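Student: Please work out how this folds:
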Amino acid sequence: MIRFKRHEGFRFTFNTPIPAIFTIEEVNGNVVETSEGMATMMDISPNGLKLNTPLNIPISKLGQVKISVRFQLNETMFQVHGMIIWREDKYNHFLYGVHFSIDERVQEDLIRNIKSYVKSATD
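Tutor: Model prediction:
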């Protein structure tokens, strides 16, 4: 199992989860094509996010499934790529921790939008 320490400056938990769409891009090093899955984004940081979905993503080994996640924050549409690093089974849904594989420019844009979202949510 891959262990990650949270060194990001902040993690924001949404009061109302944000709708997201994801696709699985790679499993165990093999490129795959899947249909889109619906999810909600529970929280986000500059380095990753937590997804909630009724879909059971087949994971034989954590850190071996790469996904693409699309979501809108403020007026900006994001498509980020990342790796599933943990999974938690709930009664009728699954939570997934996704660690981003994004460049610095996208990360800076994401940070700006998270801060703007937080500011508008507290006004």
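Student: For the rest of this, base every contact and every neighbour count on C-alpha atoms.
Tutor: OK.
Student: what about Asp123, neighbour count?
Tutor: For Asp123, the neighbour count with other CA atoms under 10 Å is 5.
Student: so how far is Thr13 from it?
Tutor: 16 Å (CA to CA, to the nearest Å).
Student: what does Asn30 give?
Tutor: Going from Asn30 to Thr13 by CA to CA gives 32 Å.
Student: Just want to know which of the two has more residues nearby.
Tutor: More neighbours surround Thr13 than the other of Asn30 and Thr13, with 15 against 10 (other CA under 10 Å).
Student: Secondary structure of that one: a strand, I assume?
Tutor: Yes: counting by DSSP: H, G, I helix; E, B strand; the rest coil, Thr13 is found in a strand.
Student: got the residue ranges for the helices in this protein?
Tutor: Using DSSP state H, the helices of the chain run over 104-122.
Student: middle-most residue in it, spatially?
Tutor: Closest to where the C-alpha atoms of the chain average out (CA atoms, centre = their mean) is Leu49, at 3.7 Å.
Student: one more to put side by side:
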Amino acid sequence: MYFKRNEPFRFTFGQPLDGKLYDATNNTEVKVSILDVSRNGAKVYCEDDIQLKSDTKVRLTYKIDDTSFDAFGAVTWTKPSKTSYEMGLHLNTDDDYHTTMIQSLKKLKRSNL
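Tutor: So this is what the prediction gives:
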């Protein structure tokens, strides 16, 4: 797979969204901040020492406005620092997820103008 952030659609949040990331192997839950989303992925920031490796199966849940999103996927990359982690996630999503996400992002953008 090729993951060089070249997707035609990527939305970066001015103020990161709160979300939860679950390690699908042992169902460990950790709070994350979602920095950006795309049709099939997300970039998240985590202060907990969860230490997920590439290809770890995960589940990401978050809300945009009043709409909840829930997607399964895998960690594609991690970037550790002294007190936190940034992670790139590849999410397995469908057309309904894409349509709902785009509508929610448009609504969010309009309300922040």
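Student: Please state their TM-score.
Tutor: Taking TM-score structural alignment, normalised by the length of structure 2 as the basis, the two superposed chains have a TM-score of 0.87; 112 aligned residues with a CA RMSD of 1.6 Å.
Student: and the residue nearest to the centre of structure 1, what pairs with it in structure 2?
Tutor: Residue pairing (TM-score structural alignment): Leu49 of structure 1 is matched to Ala42 of structure 2.
Student: Please list all residues in contact with that match.
Tutor: Ala42 of structure 2 makes contact with Ile34, Leu35, Asp36, Gly88, Leu89, His90, Leu91 under the criterion CA atoms under 8 Å, 6 or more residues apart in numbering.
Student: Now neighbour count too, for those residues, in a markdown table please.
Tutor: Below are these laid out as a markdown table (neighbours: other CA atoms under 10 Å):
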| residue | neighbour count |
| --- | --- |
| Ile34 | 23 |
| Leu35 | 19 |
| Asp36 | 19 |
| Gly88 | 21 |
| Leu89 | 28 |
| His90 | 23 |
| Leu91 | 23 |
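Student: need those in CSV with distance to Asp55 of structure 2, can you?
Tutor: Below are those laid out as CSV (distance: CA to CA, whole Å):
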residue, distance to Asp55 of structure 2
Ile34, 19
Leu35, 20
Asp36, 20
Gly88, 11
Leu89, 9
His90, 9
Leu91, 11
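Student: Once you drop chain neighbours, what's closest to Tyr45 of structure 2?
Tutor: Closest residue to Tyr45 of structure 2 apart from its sequence neighbours, by CA to CA, 6 or more residues apart in numbering: Glu86 at 4.5 Å.
Student: In structure 1, what sits opposite the one you found in the alignment?
Tutor: Counting by TM-score structural alignment, Glu86 of structure 2 corresponds to Leu95 in structure 1.
Student: In contact with that match, which residues?
Tutor: For Leu95 of structure 1, the contacting residues are Lys50, Leu51, Asn52, Thr53, Arg87, Glu88, Asp89, by CA under 8 Å, 6+ apart.
Student: Closest one of these to Thr34 of structure 1?
Tutor: Set against Thr34 of structure 1, the nearest of these by CA to CA is Thr53 (15.3 Å).
Student: who touches that closest one in this structure?
Tutor: Met38, Ala39, Thr40, His93, Phe94, Leu95 are the contacts of Thr53 of structure 1 under CA under 8 Å, 6+ apart.
Student: Scan those and report the most crowded one.
Tutor: Counting by other CA under 10 Å, top hit in the contacts of Thr53 of structure 1: Ala39 with 24 neighbours.
Student: Who are the contact partners of the aligned partner of that one in structure 2?
Tutor: Under the alignment (TM-score structural alignment), Ala39 of structure 1 pairs with Val32 in structure 2. When the contact criterion is CA under 8 Å, 6+ apart, the partners of Val32 of structure 2 are Asp18, Gly19, Lys20, Leu21, Val44, Tyr45, Cys46, Glu47.
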